[in-house]
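**Student:** coordinates only, sequence not included:
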């Protein structure tokens, strides 16, 4: 069950602190969780956890592929490994290990991939991944998620510790726009309908959920009745929800902090082609690499804004 937070607020806690707090609570409760880092202990607020629970936190250094292999080995011993590194490195640098050591072997490893898309900000283009979800969703057994805010992240983490398998969790590290009120719970594989509408459906994930909600408010003032769906599970995508809203509104716009190729837009288009072909547009990154900048600047630069979503909707009317 979900309940929405007031519009326009930021989370009161950073995503990295949600993660560090989760690990600490699990260890204190006797869980066999092992948190693995690739020289990003401070960046992910894990220094205190490592100090208090040194047997449950491993800093493998700047060797991301080795981190994945180490996690796979730990999983074979009955531990519950959670790996964190930046999204760009967890996907591009580690793809063979993700394939061989995790997905092919059906390893029980959770990968927390932070600084997703433009939220890498001043780390620049080398650290900015617009292709990771496309890479990982092509693996046979992967489950691919992009968490929306701190409330969702906390709930999803508490679910994942009880689930077996390879899960990819895409997130930002710092404060996210607050979408959900405390106490909300989430069902993996099911999208959340945040607003009802009859003329167009916006399907978004991650930081683009807040932009989609703002776009919907603007569109409503223009007389365009706009539904908004948070599709936080990219794989397996909620096919029935996509189909139902395609039938209901007849127009779809996807909104993602990712390349328009092989991410949310592609996944939704695949469902529409097979079940209910309707006009659609994709708001996302188009044939570009990242650059240095603030998040606000980068969202404007790459068209990841409410204004871009409104323009996409207008092109369908």
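**Tutor:** Good, I have the coordinates. Small disclaimer: the values here were computed from a predicted structure and weren't measured.

**Student:** alpha carbons only for contacts and neighbour counts from here, please
**Tutor:** Will do.

**Student:** list the buried residues for stretch 118-129?
**Tutor:** 118-121, 124-125, 127-129 (16 or more other C-alpha atoms under 10 Å).

**Student:** now do that stretch: distance from first to last residue.
**Tutor:** 8 Å (C-alpha to C-alpha, to the nearest Å).

**Student:** contacts for that stretch?
**Tutor:** 86-89, 115-117, 172, 257-258, 289-295, 298-299 (C-alpha atoms under 8 Å, 6 or more residues apart in numbering).

**Student:** give me the contacts around stretch 244-255.
**Tutor:** Taking C-alpha under 8 Å, 6+ apart as the rule, stretch 244-255 contacts 197-205, 208-209, 212, 264-265, 268, 272, 276-284, 304, 309, 312-313, 316.

**Student:** just the buried residues from those, in PyMOL please.
**Tutor:** The buried residues among the contacts of stretch 244-255 can be selected in PyMOL (16+ other C-alpha under 10 Å) with this line:
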select buried, resi 197+199+200+201+202+203+204+205+208+209+212+264+265+268+272+276+277+280+281+282+283+284+304+309+312+313
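
**Student:** one step back: in CSV, list the buried residues of stretch 118-129 along with secondary structure.
**Tutor:** What follows is the buried residues of stretch 118-129, written out as CSV (DSSP: H, G, I helix; E, B strand; the rest coil):
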residue, secondary structure
118, helix
119, helix
120, helix
121, helix
124, coil
125, helix
127, helix
128, coil
129, coil
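
**Student:** next up, a structure to set beside the first:
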């Protein structure tokens, strides 16, 4: 059996920008002295005249991106999620969100899988922050194929988009030839009748692993990949909930204000259903190897399976 290919979605981000650079002449990429880490350096190498290093000044970078958008450019402002969504929240809200400008925010190194950089860099609040901005699209791709498709979709979308990418290499679960990405439309990765697992980002592959383990114990889990948290595919979420009767959400993000909260909001209005939220439980992360942290915080396939089993039974 061949080994599963793993690619970090931040790598996919840099590659997609470079691929789209020749096709979209108005595409401009900004970075905050992190082009090597965010992988926008790939775009810089191909199109140096369209790459702007704003230095360690993320708030100013968002203002520059807003200005470029008013001239017809399609700017991608890139930094770690903690600095993009966290440090520059006010500028995103007032300079990009309020005038509804065509700015794309490429936020890499999201969640606890940042690893050894520790709690100050492990942004588990960014989805919650970006969801609150009116008109902001929030996307968290699950793998390389989905991440590259998401970048292209963001370019073609008119309006602000927040894209969440990870540092850790994750399994490629989609076939590029057949995969279709659409903003606001979830993907059923696995059918099942006993419980629905709704996941986003790196937790999608872990949820699929959990579903396999659950199947061996007689629990048939449906797995839904919600790559777009806002706008949420409420129809798919409600239909899955009605079909299985129980829902579990899984995210590498706080259980407050993220995917789980979005799903609960939708279900409370459309299909009241028992929900278990799996994520970071109102706590900060810590320094350590990414894989060890994912296990400690209960986001690996084995841990997800145990929690789902207890919830179903």
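**Tutor:** Here it is on my side, so go on. These figures come from a predicted structure and were not determined experimentally.

**Student:** can you pull the TM-score for these?
**Tutor:** Once superposed, the chains reach a TM-score of 0.95 (TM-score structural alignment, normalised by the length of the second structure), with 311 aligned residues with a C-alpha RMSD of 1.7 Å.

**Student:** nearest to residue 142 of the first structure among the buried residues of stretch 118-129 of the first structure?
**Tutor:** Nearest to residue 142 of the first structure out of those is residue 129 (C-alpha to C-alpha; 18.3 Å).

**Student:** returning to what we had before: quick one: which of the contacts of stretch 118-129 of the first structure sit in helices?
**Tutor:** Among these, the ones falling in helices (DSSP state H) are 87-88, 295, 298-299.

**Student:** out of the residues you listed, which is nearest to residue 178 of the first structure?
**Tutor:** Looking across those and measuring by C-alpha to C-alpha, the closest to residue 178 of the first structure is residue 295, at 16.2 Å.

**Student:** that closest one pairs with which position in the second structure?
**Tutor:** Under the alignment (TM-score structural alignment), residue 295 of the first structure pairs with residue 290 in the second structure.

**Student:** what segments of the stretch 101-250 of the second structure are helices?
**Tutor:** Secondary structure of the stretch 101-250 of the second structure, counting by DSSP state H, counting those that start in this stretch: helices at 126-131, 144-156, 203-216, 234-244.

**Student:** for the first structure, which residue occupies the most central location?
**Tutor:** residue 146 (1.5 Å; C-alpha atoms, centre = their mean).

**Student:** alignment lookup: that one to the second structure.
**Tutor:** Using TM-score structural alignment, residue 146 of the first structure sits opposite residue 140 in the second structure.

**Student:** that match and residue 201 touch, don't they?
**Tutor:** Yes. With contact defined as C-alpha atoms under 8 Å, residue 140 of the second structure counts as touching residue 201 (5.2 Å).

**Student:** can you list residues touching both of those two?
**Tutor:** Joint contacts of residue 140 of the second structure and residue 201 (C-alpha under 8 Å, 6+ apart) are 165, 227.

**Student:** what about residue 30 of the second structure, helix or strand, and which?
**Tutor:** Here residue 30 of the second structure sits within strand 27-31, counting by DSSP states H and E.

**Student:** what span of the first structure is that strand aligned with?
**Tutor:** Going by TM-score structural alignment: strand 27-31 of the second structure matches residues 33-37.

**Student:** mean deviation, that stretch versus the second structure?
**Tutor:** For stretch 33-37 of the first structure, the mean deviation from the second structure after alignment is 0.5 Å (mean C-alpha distance after the TM-score superposition for the first structure).

**Student:** measure residue 52 of the first structure to residue 82 of the first structure for me?
**Tutor:** Residue 52 of the first structure is 17 Å from residue 82 of the first structure, by C-alpha to C-alpha.

**Student:** got the buried residues for stretch 210-230 of the second structure?
**Tutor:** The neighbour-count check on stretch 210-230 of the second structure (16+ other C-alpha under 10 Å) flags 210-214, 219-230 as buried.

**Student:** so for residue 52 and residue 82 of the first structure, which residue has more residues nearby?
**Tutor:** Higher neighbour count among residue 52 of the first structure and residue 82: residue 82, with 24 against 13, using other C-alpha atoms under 10 Å.

**Student:** the more buried one - that's part of a strand, no?
**Tutor:** Yes. Checked against three-state DSSP, residue 82 of the first structure lies within a strand.

**Student:** mean shift of the helix or strand just after the strand holding residue 30 of the second structure relative to the first structure?
**Tutor:** Next in sequence after strand 27-31 of the second structure, counting helices and strands by DSSP H and E, comes helix 35-38. Its matched residues in the first structure lie on average 1.6 Å from helix 35-38 of the second structure after superposition (mean C-alpha distance after the TM-score superposition for the first structure).

**Student:** contacting residues around residue 176 of the first structure?
**Tutor:** With C-alpha under 8 Å, 6+ apart, residue 176 of the first structure has these contacts: 10-11, 14-15, 148-150, 207.

**Student:** can you check residue 181 of the second structure too?
**Tutor:** Taking C-alpha under 8 Å, 6+ apart as the contact definition, residue 181 of the second structure lies against 146, 149-150, 153.

**Student:** which of the residues you listed are conserved in the first structure?
**Tutor:** Mapping the contacts of residue 181 of the second structure onto the first structure (both residues aligned by TM-score structural alignment, their matches' C-alpha atoms under 8 Å) leaves 146, 149-150 still in contact.

**Student:** alright, I will stop here.
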